[in-house]
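**Q** the sequence and its predicted three-dimensional model are supplied below.
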Amino acid sequence: MDDRAEPGLAGELSGVDGSSATDVWAVGSREVVQAGGAINSGTLVERWTGGSWSVVPSPAPPNALGARLAGVKTFSATNAWAVGSYSASTQPGNRTLIQRWNGTAWTVVPSPNPDATTNLLTDIDGASANDIWAIGNMGFDGYGGTTTGLVLRWNGTAWSRVAVPGSESDATFSVPALHDVVAIAANDVWIVGRAFHRTLFTTMPIALHWNGSTWQRSFLTGAPNDGQGFRSVAALSPTRVYAFGSTIARWSGSAWVPEAGTLPGLLADATATGPSTIWAAGNRYDLNAASPRTLAMRTTNG
């Protein structure tokens, strides 16, 4: 993809993670001018080294028309991963995009694309450098949306697709969408999102949990539901897991329990920063403003 950054063009960051106070990565997308003057999207990667942020070159596949990154996971100063998607000049739709930092440069790592048209990655996390999960969605519903969740796993050598019950339509839920993942341990992984409940006839927050051998699906009831589902998940410990969206819920060990009612907006991402502290960020609605405002919330009583 032959492109160059131009002053005044738009950019946004979608994911952030760090291995220390002086090694933090943020990823997203930016507008770029391609050969011939066309404007398209390109990957955006920035790094904090303790004094300032700087843009770090980030490649896209050679046949990419447009690309963006959505999530990042940092294990050390010489090992970080970023995930997203790109559109290709040689194939229809979108393809998964996974990049790896080796301490010197970012490189594209081959990744599966199970669907013929749409494959998108939204987040990445791992309990160790040789056990990493990347999640997203695939399939085209004909209206600009996806039809099925997508789960990939890195075993230290290659990425492969994992069949996850609950990430595909079944007799209870249809059109699931996966948004966030947190890996507490190799046998303790949470994926959250939303899906349409066929009997209740509404879109509900869902969670998928890996215990090392099987997957269990759960969903939130008894809370205001606007169809947004769970957008993010964070864990203080195996027994203190929280999910966020337009509401906040805590996993009790057997069910999701609402921690807060309707929020003034949507919490799109969350992270645990201490033994009892979780931060969540997103946007809030403001009837007096023409566009949404930022929203950040914190608990120190986790």
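**A** Yes, it's here.

**Q** every contact and neighbour count from this point should use C-alpha atoms.
**A** Will do.

**Q** tell me which element the residue nearest the centre of the chain falls in.
**A** Taking Cα atoms, centre = their mean, the centroid of the chain lies closest to residue 123, which sits 2.6 Å from it. Assessed by DSSP states H and E, residue 123 sits inside strand 119-128.

**Q** show me which positions of that strand end up buried.
**A** Neighbour-count burial for strand 119-128 flags 119-127 (criterion: 16 or more other Cα atoms under 10 Å).

**Q** one more: stretch 154-167?
**A** Under the neighbour-count criterion of 16+ other Cα under 10 Å, stretch 154-167 has 154, 159-161, 164, 166-167 buried.

**Q** helices and strands around whichever strand or helix holds residue 180, which ones?
**A** Taking DSSP H and E as the criterion, residue 180 maps to strand 173-185. When contacts are defined as 3 or more Cα pairs under 8 Å, 6 or more residues apart in numbering; DSSP states H and E, strand 173-185 sits against strand 119-128, strand 131-138, strand 148-154, strand 188-197, strand 230-237.

**Q** and the angle for the last one with strand 188-197?
**A** Just to be clear, that refers to strand 230-237. Here strand 230-237 points in a direction 150 degrees away from that of strand 188-197 (axes from the mean of the first three to the mean of the last three Cα atoms, to 10 degrees).

**Q** here comes the other one, which I'd like you to weigh against the first:
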Amino acid sequence: MRNPRLAAVALIGTALAAACGPGRTATPAPPPSPAVSQSPAPDRTASGDPAPGRTASGSPAPSGAATGAVAASTAWAATGGTGLPGSSALLDVAATGPRDAWAVGYKDSAEDREGAPAVLRWDGSRWREVPLPGDDVYHLEGVSAAGPDDVWVVGNGESAFAAHWDGRRWAPEKPFGVVEDYRLADVATTGGTAWFAGSGPSKAVVLEWDGREFGNALSTGGAFDAITAREGHVWAVGSSERHTPLIWHGTADGAWESSPAPEIPGGRLNRVWQISPSEVWAVGEVTAGPGDRAGQPLVLRWDGSSWSRVEVPVRLGALHGITASGPGDLWISGIDADHAGQVLFLRFDGAKWSREYGPLFRVHEEDQQYEETDDVNHTGIARVPGTTALWAVGSVGVGDDEDDFVLRH
């Protein structure tokens, strides 16, 4: 196994790389000219001192060795170290304000071990790991925060796991008991009530927490991977039994109905965001078929009466995260298969799309163990309420050679 490196690479041909042991973060080099080069990224973990700012699918097939780097946006800056050891990833992020954000994922996970859950909290100056009770959960998949004292995380181990933070301590829960064939993928909390998306044997499941106990809100065919709740509306998305996009809509009175999505073979939705009851967005991917180099990014939009597919300026790749402050400020994170070593960010201003890229984390080495070790593997994104700032998290590399990162916009 090679020693992982997160490197900043100037597109004019100068490569700056630093090699470190587990748990260390290299200091980024001074940023070069943004016109010709990309922002520096630290070694090991890229994540503490900002400017203002899943179950997730794997990275697209092509590796960084076969894809070209592009100029990185200087608006996206790597923050200091998270302190997580190697073989770590961050899968989701949520923020309640400039001085409170949460990121979840896993650490110490490799080919020969399941690993352990990772919870990080931003206090306005640095990321700190928050211990989580329980020794039978391996990976955390989702986080939702209604306030500094109302945070839910979900994950999986021997059985599905959830925990609530009340500002002082965690209250761990087993929503399905000790049954081993259920999993939780995402959570959405709206203050007092929380909704959980997951799956069981051949079915998609939504659970509701009413402040006292869990209840089964919905069971249907397929698998749910994401959920959002706002203004009395709940949206759950994933993949149907026919391997097409799956969308269900619920209301505060407990009524649920299928919300038919376009029939897109191989389509899977990874995240969903409601801007208003008449504007909802869902993102994911169309999985690659036999002989395809990579899958296709998938974006669906609800206009209050129907869902339609929206074309984006990326040909191949996958989309993992979505957030918005309003109809004219929608952000999506994911991977462009043609530039798989950098995080892809898509922005919709209400009229048109723009795209930008995070820093290049690694430089290809001839003797590296995996071709995919240069590629971004997971991404997640969250807005910071009351500001224009954004957090992005994820990982680069695979197996023993995977490292987490945090970016701020």
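**A** Structure's in. What do you need? Not measured: the values here are computed from a predicted model.

**Q** quick check: TM-score for this pair?
**A** The TM-score (TM-score structural alignment, normalised by the length of the first structure) is 0.74; 251 aligned residues with a Cα RMSD of 2.7 Å.

**Q** about what we covered before: show me what the residue nearest to the centre of the first structure aligns to in the second structure.
**A** Under the alignment (TM-score structural alignment), residue 123 of the first structure pairs with residue 226 in the second structure.

**Q** the stretch 101-250 of the second structure: strands as residue ranges?
**A** Secondary structure of the stretch 101-250 of the second structure, counting by DSSP state E, counting those that start in this stretch: strands at 116-122, 127-129, 137-147, 150-157, 160-165, 170-173, 183-189, 194-200, 203-209, 214-220, 223-230, 233-239, 245-251.

**Q** out of the ones you listed, which gets nearest to residue 280 of the second structure?
**A** Minimum separation from residue 280 of the second structure across the strands of the stretch 101-250 of the second structure (Cα to Cα) falls at strand 233-239, 8.7 Å.

**Q** any chance you could list what contacts that closest one?
**A** 197, 206, 222-229, 245-252, 267-272, 274, 277, 282 (Cα atoms under 8 Å, 6 or more residues apart in numbering).

**Q** quick one: work out the angle between that strand and strand 194-200.
**A** Counting by the same axes, to 10 degrees, strand 233-239 of the second structure lies at 20 degrees to strand 194-200.

**Q** span of stretch 346-357 of the second structure from start to end?
**A** With Cα to Cα, to the nearest Å as the measure, stretch 346-357 of the second structure spans 9 Å from end to end.

**Q** then stretch 44-59 of the first structure?
**A** End-to-end distance for stretch 44-59 of the first structure: 10 Å, by Cα to Cα.

**Q** for the strand holding residue 180 of the first structure, what is the distance to the chain centroid?
**A** For strand 173-185 of the first structure, the separation from the chain centroid amounts to 9 Å (computed by Cα atoms, centre = their mean, to the nearest Å).

**Q** what does that strand rub up against?
**A** By Cα under 8 Å, 6+ apart, the surrounding residues in contact with strand 173-185 of the first structure are 122-127, 133-137, 146-150, 166-169, 189-198, 230-235, 237-238, 269.

**Q** just the buried members of these?
**A** Counted by 16+ other Cα under 10 Å, the contacts of strand 173-185 of the first structure give 122-127, 133-137, 146-150, 166-169, 189-197, 230-235, 269 as buried.

**Q** let me see the contact set for the counterpart of residue 190 of the first structure in the second structure.
**A** Matched by TM-score structural alignment, residue 190 of the first structure corresponds to residue 281 in the second structure. Residue 281 of the second structure is in contact with 272-275, 299-302, counting by Cα under 8 Å, 6+ apart.

**Q** closest to residue 9 of the second structure among these?
**A** Ranked by distance to residue 9 of the second structure (Cα to Cα), these are led by residue 299 at 30.5 Å.

**Q** in contact with the aligned partner of residue 248 of the first structure in the second structure, which residues?
**A** By TM-score structural alignment, residue 248 of the first structure lines up with residue 345 in the second structure. Listed by Cα under 8 Å, 6+ apart, the contact set of residue 345 of the second structure reads 331-334, 355-358.

**Q** what's the distance between the nearest residue to residue 132 of the first structure once chain neighbours are set aside and residue 153 of the first structure?
**A** Excluding its sequence neighbours, the residue lying closest to residue 132 of the first structure (Cα to Cα, 6 or more residues apart in numbering) is residue 126, at 4.0 Å. Distance, residue 126 of the first structure to residue 153 of the first structure, using Cα to Cα: 9 Å.

**Q** I am finished for the moment; much appreciated.
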